[in-house]
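**Student:** attaching a predicted model along with its sequence, questions to come.
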Amino acid sequence: MSGRGSGAAGPLLLGVRHHGPGSARAVRAALEEARPGVVLIEGPPEADVLIPLAAEEDMRPPVALLAHAVDEPGRSAFWPLAGFSPEWVAIRWALEHGVPARFIDLPAAHTLARGRDEGGEGEDGEAGGGEPAAGADVRVDPLGVLAGAAGYDDAERWWEDVVEHRGVGDGDAVAPFTALEEAMTALREEYGSGGHGRDLVREAHMRLRIRAAQREFEDGVAVVCGAWHVPALRHKAAVAADRALLKGLPKVKTDMTWVPWTNRRLARVSGYGAGIDSPGWYAHLFGAPDRPVERWLTKVAGLLRAEDRIVSSAHVIEAVRLAETLAAMRGRPLPGLSETTDAVRAVMCEGSDVPLALVHDRLVVGEVLGEVPATAPAVPLQRDLARIQRRLRLRPEAARRELELDLRKETDAERSGLLHRLRLLGIGWGEPAASRGSTGTFRETWRLRWEPELSVRVAEAGVWGTTVLAAATARAEADAVAARGLAEVTGLAERCLLAVLPEALPTVMRILADRAALDTDVGHLAQALPALVRSLRYGDVRGTGTAALAEVAAGLAERVFVGLPPACAALDADAAEEMRRHVDAVHGAVGLLGDAPAPGLGDLRARWRSVLRTLSVRDTVPGVIRGRSVRLLLDDGELAQDEAARLMGLVLSPGTPPADAAAWIEGFVGGGSGGGLLLVHDERLLGLVDTWLTGVPAEAFTDVLPLLRRTFSAYEPGVRRTLGELVRRGPGSRGGTATAGAGRPGFAPGLDTARADAVLPVVRLLLGRDGDDEAARVAGSAGVPG
C-alpha cells in the first residue's frame, strides 16, 4: 500500500471501524511503522485547538467532542471517543511523538446548520434536532454486508472473528487496512454512497484537507477515517469538483469543547456513525495484555462474588473450558462475547438470566463516566456548576444512585437547592423519589445519574445567567410571566421555594396574586391551593419567608369555600368524581394550613367544616360528594358516629334511587380512604350497607354493580376477606364473646381489660421517657384502669 514515503507517494489511508479495539491496535502498529509527519483524523476541524487537552492527566475517556451553535446551544452534535477508539489512539500517538494531529471532516458549523435547516442528524456526530429528513434513503451497513457475504448472520461476530481475534501480525502492519480497503472498494462500486449522499460532500472536504497536508508535510501523511470513506479518499477527484460540492453550504457560529461520555451512551447507535453493544467487553479486549478470555471470566467471578454469589476458581476453570468448546463447535478462532456469556450463564449463574443481567450492565456495557480537565473550554454556567459540585461533594456519576438528604443539615439543604435549581433550568441530573421510612418535609430522596446530554442542557441554560443561582432566578421569572394557568404559577412558586430563589419570589407572587384574583373556576382554585400549602411548609423548613404566600393562600381558600357549594350542583358522574378529588385536595390543604405558622390562617378549619356540613346535606350535590363530606367530618371528629349512621340510613332508604345511594357509598367508604377498615370496625355502618344492598331491586342491581365493584375492589385483600366473613355470619351474630373467639372477627359487648393491659408495656416503650404518664392517659381515656 502506498503512503510510507514522501508526501508525493500518496497518503497512508487507515480505514477503521469506529470504536473498534482491533482497529485501534492496528492503527497504533501502522503509525509506529510508518512514522508520518502529520496525522489526519475524521472529525470536525474546529476541534483542532482541543487536541492538546487529550494529553492532560485529568483527561480520561470515554469523552466526546461537543459542538453547539453559539446562538442556539440546544443545536448540538457529539463525536464520542473511547480509550479503544482508533481516533483516540491516533490522537494520543501523535501527542506522544510530537507529531501534528488535525481533524479533516466537514466543519461542525456546516453540520449544525444542516441539522437546523433539515431537522436531521449531522454527519458522524450525534446531532440534536430530530429524526432524519423524510424520504432519506436507508444507509448501507458495510459490516453487515461483508458479514453476510462471509456467511455470518451477525456483523459483530464476524468482526470479532476477522479482526479482534486475529490481532496484529508480525509482518506488514498496513496489510489489514489493505484488505479492508479492497472490500470497501467493492462495496462502493456496488452501492455508491450507500444511500447517504451527504458522504460525498464530507469526502470532498476531506480530500481538500489531505491535499493541503501533503503540500505542507514532506514526511508523509497518515489518515485515520471510517473504512467506508477510504475508496472515495483514494479517488483522484478534481480540486475544482470538490470545491464545487462545498460551495454555498449553510453555516452557523459554533463553539466546541470536550465533555465526559459514558459507556452506556457508547452502546447506542450514535456518534461516529456506529454504536457498539458491548463497550465494556471491547475495552477489556483492548487492554488485556494476554489470555483475554481467562481474564474476562475472572472479572465476572469477582463481580458475582461481590454480590454474595458462590463462585469458586473451579467455576472459572470450567467456564473457560466451556467457552473454548463452544468456540470450537461454532468454528470460531477464539471464544467471543457470545461464548463467554453462554459459559457464564451455564456455569456461574446456574442457568439464570438474573445475575447475567448484572454482568451485562456492570461489565459488558459498564458504568463508566469519563473525565475532562478543568482547562477545557466551558460556558460560565458550567464552571459555576462544577465549582458547586466540588464544594458540595456531589460528583457526577454514570451509575444511578440514591441520595438521602436531611434538610436540617446545611450541606444537605444546599444540595437540595442545587438539584431543584437545575431541574428548574431543565437539567435533570436528579429526579425526586419517595423517601423511605419518613414522611417529614425535612427529608428528601433523589435518584442521580449524569448523562452526557446534560452538558448540552447546561450550555443551553447559559443564556439565563452565568451562575446557577442567577440562571434559575431569571428562568423562574420568565416562566411565571409566560405561565398560562393559575396551577402552573402556584407550582412555580413551590419550585422557587424548593430551589431557594428569594429574588424570584416577588415576581412570581405578584403574578400569582393577579391570576388568583382573575380566575373564577373553583376547580382551578382547588387545584392551586395544595401547591401553595406545600410551599408554606417547604418555605418553613428551609427558613424562607412565606408571609406573602400565606396571604395569597388564605385568600384562595376563602374563594374556594364560597364557590364550592354552588359549583357542586347539577354535575354528571365524571364531573362529580373530579370534584370529589378537589374536595379531598382542599381538605388536606386546609388541614396543613391550620398548622402553618402564618397570620390569618387560624380559623380556616372551622370555616371549611361549615362548608363540608353544607355539602353533606344539600340534595343538589351529587351523592359521591355528599358521602365524602360526611366521611371527612367523621374522620375529623366533627360528626358523631350516630349522626353518620343516621345520614347513611337516610341515603340508603327505599326512597333513594339505587344509583344515588351507590354513589354516596363510594364517596363515604371508597377512593382508597380506609373505608374498608371503617366498615370492619363499625358494625352498624356495615349492617346498613348490607341491608341496603340485599334490598336493591334486581333491575337496578346491574346498574349499581360497576360502582360498587370499584368501591370494594380498592380494599386490601385482608380487609375484603374480613368483610366477607362478617357478612357471611350475618348482622346480629356478633354480639357475644363467643363469636369473637380466637382467629374469628367480631365484637364483644365490653372492653377486655386483661387484653388491654397486655399492650401497655409496649405502649410505654414506644412513647419513651414520658411513656408512663402518656400510657396512663391513654388507658384512662379508654376506660382501662391505669
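**Tutor:** Right, received. Where do you want to start? Not measured: the values here are computed from a predicted model.
**Student:** switch to C-alpha atoms for all contacts and neighbour counts from now on
**Tutor:** Noted.
**Student:** those strands in the protein, which residues are they?
**Tutor:** Ranges of strands in the chain, per DSSP state E, are 12-16, 38-41, 63-69, 76-81, 101-103, 126-127, 221-226, 254-260, 401-406, 430-433, 443-448.
**Student:** out of these, deepest packed?
**Tutor:** strand 76-81 (a mean of 28; mean count of other Cα atoms under 10 Å).
**Student:** who are the packing partners of that strand?
**Tutor:** strand 63-69, helix 108-118, strand 126-127 (3 or more Cα pairs under 8 Å, 6 or more residues apart in numbering; DSSP states H and E).
**Student:** okay, the ones you listed in JSON lines with distance to residue 483 next?
**Tutor:** Shown next, in JSON lines, are the helices and strands packed on strand 76-81 (distance: least, Cα to Cα, whole Å):
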{"stretch": "strand 63-69", "distance to residue 483": "28"}
{"stretch": "helix 108-118", "distance to residue 483": "27"}
{"stretch": "strand 126-127", "distance to residue 483": "30"}
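**Student:** for comparison:
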Amino acid sequence: MSDSAGGGAFASGALLLGVRHHGPGSARAVRAALDAARPGVVLIEGPPEADPLIPLAADPGLRPPVALLAHAVDEPGRSAFWPFAEFSPEWVAIRWALEQGVPARFIDLPATHTLAWQDEEAPPGPGPGDADGKDGAGGEGTEADRIRVDPLAVLAGTAGYDDPERWWEDVVEHRGPGAADPFAPFAALEEAMGALRERYGAGGRPRDLVREAHMRLQVRAARREFGDAVAVVCGAWHVPALRHRSAVAADRALLKGLPKVKADLTWVPWTHRRLARSSGYGAGIESPGWYGHLFRVPDRPVERWLTKVAGLLREEDRIVSSAHVIEAVRLAGTLAALRGRPLPGLGETTEAVRAVMCDGSDVPLALVHDRLVVGDVLGEVPESAPAVPLQRDLAREQRRLRLKPEALERELELDLRKDTDAGRSRLLHRLRLLGVGWGEPAHSRGSTGTFRETWRLRWEPELSVRVAEAGVWGTTVLAAATARAESDATTAGALAEVTALAEHCLLAGLPDALPVVMRVLADRAALDTDAGHLAQALPALVRSLRYGDVRGTDTGALAEVAAGLAERVFVGLPPACAALDADAAEEMRGHVDAVHTAVGLLAETLTGTAADAHGDLRGRWRSVLRALALRDAVAGVVRGRALRLLLDDGALEPGEAARLMGLVLSPGTPPADAAAWIEGFAGGGGGMLLVHDERLLGLVDTWLTGVSAEAFTDVLPLLRRTFSVYEPGVRRTLGELVRRGPGTTRGPDARAGDTPGFAADLDLRRADAVLPVLRLLLGPDTEHPGTSDHNSLAGVGT
C-alpha cells in the first residue's frame, strides 16, 4: 500500500468497518474510509452464493432499492431477502469496489444453510443480532433479549436519550466522518459494541455465533490471498466477534453438520415502504425517504427537505409560499437549539412542517410522511439479472402491454373492447390464478357494463417470490395459468369452486384449460344431489356467459351445462327449502336471490337450439317461486323472499300479494314465523316497496300492533335487522306514514297537501319548480320556458 493512511489502517490486521445497515451516515463514513485505506479486497456481510451477482451492481439498469433474493430450488416459497438502498453502507462498498476494480465478496453464512434453518424457531439470516437489529418482536423480555432486539437503544439510553433514532442522528448522521481520521467513527462504535458483547455475549441469539464463525474463516482466507489489505463491512454488532482470535478448528466445528438446501439467488426490485418494515438485516428503518435525502444532500439538508415538502403540499393545492419555508427552517433550527442537538432532525422538521405549513393539522402531515418520509420508490433490475423463465415472460408481457410495476397503489380502468386493455385484463387474471396478487379487482365508478374493469395495482417485493413459486406450473404466464387451472379443477372440493374456476378461465383467456374444467364440472354436477350446492354453483357459471361477446370466447358448452344445472335446481330446490333452521334458511334465501338473477341472465343468453331445448326457463322458475311462496313447510324467510321476487317481476298482482301477506300475518301464525316472513319479503330493495305500496305497509303495521308484549320481545331483533338496512330517509318516510296511518292519503277525501310527496295526483305546480334546474342539466327543449303543462314536464324529463 502506497497510501500512508491506508497502511496505518491495516496495521492491526483487517480493517473492520462496523455499520448500521441502511444508515446514510455509515454509508458516507464507509466511502471515506475506503478512499483512505484503499484495500485490496472488500468483504461484505451477505450470502456468498451472490458473489457472481456483484458485477451487476455496475449496470445502470440496477437501481436501488433492490434486494438479493434467495429461494430454495425445490421449494421456492422458502426464501430470504437481503435489501440494499442507495444509502446502505454495503451498497456503497460494492459500488466503490466496482469503481476501483477491487474484488468484492460476501462472507456471511451461505443461503443454503440460512434457508434450511428457517423451519426452526427463529430465522438465522442477518437481522436481530446486528447493530440496529429490529426483528419486530418488541414486547417484554430479559435484558439480554432486549439487547438482542435493539442494541442501539441501550447505547442511546446510556447517553441519556429516550429515542435511539434521535441518538443515532446526533452521533452519526449529523456529525459525519472525522476529517482528520476517517476511521475514528468505526473505532468508537467498535468500542461501544465490544462493551455490549462483553456483557451480553451473543445477546440471546446463539446463531450469530455460527454466522460469525463463518465470517472469521472467510476473513482468514482473504488475508491469506491479499495480505492485510482487507476491508470488512458488516453490522457493528459483529465487529468484536470478528476481532476475536479463535482457533480455526473451533470455527469449523461450529459449522459442521449444518442443514442444507439447494438455493438460487438473484436481484429483485425492493421498495422504500418495505425498508420501513422489519425485514432483511432486521433493519426496519422508520424513515427511508428521509435517510435517502440525507445521503443525497449532505449540504443544507434541512432547507432542501422543507423545500421538497412545500413542493408536495403545493401539488395537493395547499397554499405554501417561500415565506412558509423560511419560517419552517427557522423554527426547526430553534427547536434543535433548545434541545441541544447539532442540527435539526426529522422530529424538528416534522414539527416545523405541522406548525407552519399544515396549520397544526395532522391530515396533510400524514401525506408528507407517506410520500416523503417513507416514500414509494421502487427499484429496478436489468434483464441480464438471473431469473426463472416465468419471471422473464412476465417482464416481456409487462413491457408489451405497457403495464409497469409500481410501488404506489393506483387504479387502472380497462375498456375490454380495446386490444391492449383486454390483454392487460387477461394478464392480471392469470396472475391472480397463479397466486400473484399484483392487481385486485375493484368496483368501477363509471359504467357497469361487462366491457369495463377496474383494478387496484400495487407491486410488492414479495410478489417476486410468488412468481418463483408459480414457475413450477410453466415457463410462460399462459402455460402456467393453464396448468394451474387444470390442476385446481381436478382437486376442487366443491362444485361451486369448479364453476368459479370456469368463470376465471374465461376472464383469464385460458381456452386450453376450459375443456378440462368443463369436463370436471359436468361430472361433479351429475354426481352432486344437494340442491344448495347446485344453487350456489349456478350464478358463477351463468356470469361467465357474459364474457363471450366481449372477450371473443366460445361459451356454447358452458351455456349447455348452465341450463342443465338450472333444470336440476328447479327440481331440487323446493324440497331443500323445507325444515330449515334459522341459519340454514338465511343461507338458502341468498341462494334463491342468486339463482333468480342467474336464471334471468341465462334466459337472455340462450339462443338458437339451446333456447328451444330448454324452453321457457323464466316461466318454470316462476313456478318454482310460487311453489316456495305457497308451501307452509318452507322456512318463512324463503317464502317471503319468493313472494317478493314474483311481485318484483310482475308475475303477481299487488292485490294477490296483499292477500297472501294477510294470510301469513294472520293471528294464527306464530310471531317468530311472521317476522321471518317479513324479513324475507321486505328485506333488501331499500324499503321502497313499503313506501309506495301503503296497503302492504298497512298489513305489516296491523300485524305488528297486534303482537303481544311477550312475543314482541322475541321478534324485535329480527325486525330491527330487517329495517336497519334501510336508508335514513326511507325510515323517516315509513315512520311518517305509520304515524298518520298507512293508506289514509289514498282515500277519496285525501287532500293533496296532507303529506308532501304522497298526494293522490301529480302536483304540477311543485313539479314545475324544478324545471329551471332540469333545463340547466339537460339543455333547453323546444317549448316556451313558461310552459307548465304535463307535456312540457314530460319533455324535459325525457
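**Tutor:** Okay, I see it. Treat the numbers as computed from the prediction; the structure is a model and nothing was measured.
**Student:** superposed, what's their TM-score?
**Tutor:** Here the TM-score for the pair of chains, by TM-score structural alignment, normalised by the length of the first structure, is 0.94; 771 aligned residues with a Cα RMSD of 2.8 Å.
**Student:** redo the strands of the first structure as CSV? Include distance to residue 195 of the first structure.
**Tutor:** Output for these, formatted as CSV (distance: least, Cα to Cα, whole Å):
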stretch, distance to residue 195 of the first structure
strand 12-16, 20
strand 38-41, 23
strand 63-69, 26
strand 76-81, 22
strand 101-103, 25
strand 126-127, 18
strand 221-226, 16
strand 254-260, 28
strand 401-406, 42
strand 430-433, 40
strand 443-448, 40
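**Student:** in contact with the residue nearest in space to the middle of the second structure, which residues are there?
**Tutor:** Nearest residue to the geometric centre of the second structure (Cα atoms, centre = their mean): residue 458, 7.4 Å. Going by Cα atoms under 8 Å, 6 or more residues apart in numbering, residue 458 of the second structure touches 405-410, 438-439.
**Student:** and for residue 62 of the second structure?
**Tutor:** Residue 62 of the second structure neighbours (Cα under 8 Å, 6+ apart): 56, 379-382.
**Student:** of those residues, just say which sits nearest to residue 10 of the second structure.
**Tutor:** Nearest to residue 10 of the second structure out of the contacts of residue 62 of the second structure is residue 56 (Cα to Cα; 28.9 Å).
**Student:** hang on, that closest one packs against residue 386?
**Tutor:** No: judged on Cα atoms under 8 Å, residue 56 of the second structure makes no contact with residue 386 at a distance of 10.2 Å.
**Student:** what distance do you get for residue 498 of the first structure to residue 372 of the first structure?
**Tutor:** 31 Å (Cα to Cα, to the nearest Å).
**Student:** let me fix that, I meant to ask about residue 132 of the first structure.
**Tutor:** Residue 132 of the first structure is 31 Å from residue 372 of the first structure, by Cα to Cα.
**Student:** higher neighbour count, these two?
**Tutor:** The neighbour count for residue 132 of the first structure versus residue 372, taken as other Cα atoms under 10 Å, is higher for residue 372 (22 against 15).
**Student:** skip the chain neighbours and tell me the closest residue to the alignment partner in the second structure of the more buried one.
**Tutor:** Alignment note (TM-score structural alignment): residue 372 of the first structure maps to residue 381 of the second structure. Sequence neighbours aside, residue 62 is the residue nearest to residue 381 of the second structure in space, at 4.6 Å (criterion: Cα to Cα, 6 or more residues apart in numbering).
**Student:** follow-up on the earlier one: out of the contacts of residue 458 of the second structure, which are buried?
**Tutor:** Neighbour-count burial (16 or more other Cα atoms under 10 Å) applied to the contacts of residue 458 of the second structure gives 405-408, 438-439.
**Student:** closest one to residue 315 of the second structure out of those residues, please.
**Tutor:** Of those, the one sitting nearest to residue 315 of the second structure (Cα to Cα) turns out to be residue 408, at 16.6 Å.
**Student:** which residues touch that closest one?
**Tutor:** Going by Cα under 8 Å, 6+ apart, residue 408 of the second structure touches 376, 458-459.
**Student:** let's go with 7 Å and repeat that
**Tutor:** Taking Cα atoms under 7 Å, 6 or more residues apart in numbering, we find residue 408 of the second structure in contact with 376, 458.
**Student:** and it, what pairs with it in the first structure?
**Tutor:** So residue 408 of the second structure corresponds to residue 399, using TM-score structural alignment.
**Student:** what does stretch 387-406 of the second structure contact?
**Tutor:** 266, 378, 420, 423-424, 458-459, 467-468, 471, 474-477.
**Student:** just stretch 332-341 of the first structure next, same as before
**Tutor:** 160-161, 165, 323-324, 326-327.
**Student:** go again using 10 Å as the cut-off
**Tutor:** 156-158, 160-162, 164-166, 278, 281-282, 292-294, 296-297, 300, 319-328, 330, 343-347, 356, 359-360, 364 (Cα atoms under 10 Å, 6 or more residues apart in numbering).
**Student:** so that stretch matches what in the second structure?
**Tutor:** With TM-score structural alignment as the criterion, stretch 332-341 of the first structure aligns to 341-350.
**Student:** distance from the chain centre to the matching stretch, please.
**Tutor:** 33 Å (Cα atoms, centre = their mean, to the nearest Å).
**Student:** then stretch 422-438 of the second structure?
**Tutor:** 15 Å.
**Student:** which residues does residue 433 of the second structure contact?
**Tutor:** By Cα under 10 Å, 6+ apart, the contact list for residue 433 of the second structure reads 427, 470, 480-482, 484-485, 488, 501, 504-505, 508.
**Student:** from these, which is closest to residue 660 of the second structure?
**Tutor:** For these, the nearest to residue 660 of the second structure is residue 501 (41.1 Å; Cα to Cα).
**Student:** and that closest one, what pairs with it in the first structure?
**Tutor:** Under the pairing rule here (TM-score structural alignment), the equivalent of residue 501 of the second structure within the first structure is residue 492.
**Student:** look up how far residue 511 of the first structure lies from its match.
**Tutor:** Relative to residue 511 of the first structure, and taking Cα to Cα, residue 492 of the first structure is found at 11 Å.
**Student:** these two touch, right, residue 311 of the first structure and residue 300?
**Tutor:** Yes: counting by Cα atoms under 10 Å, residue 311 of the first structure does reach residue 300; the two are 9.5 Å apart.
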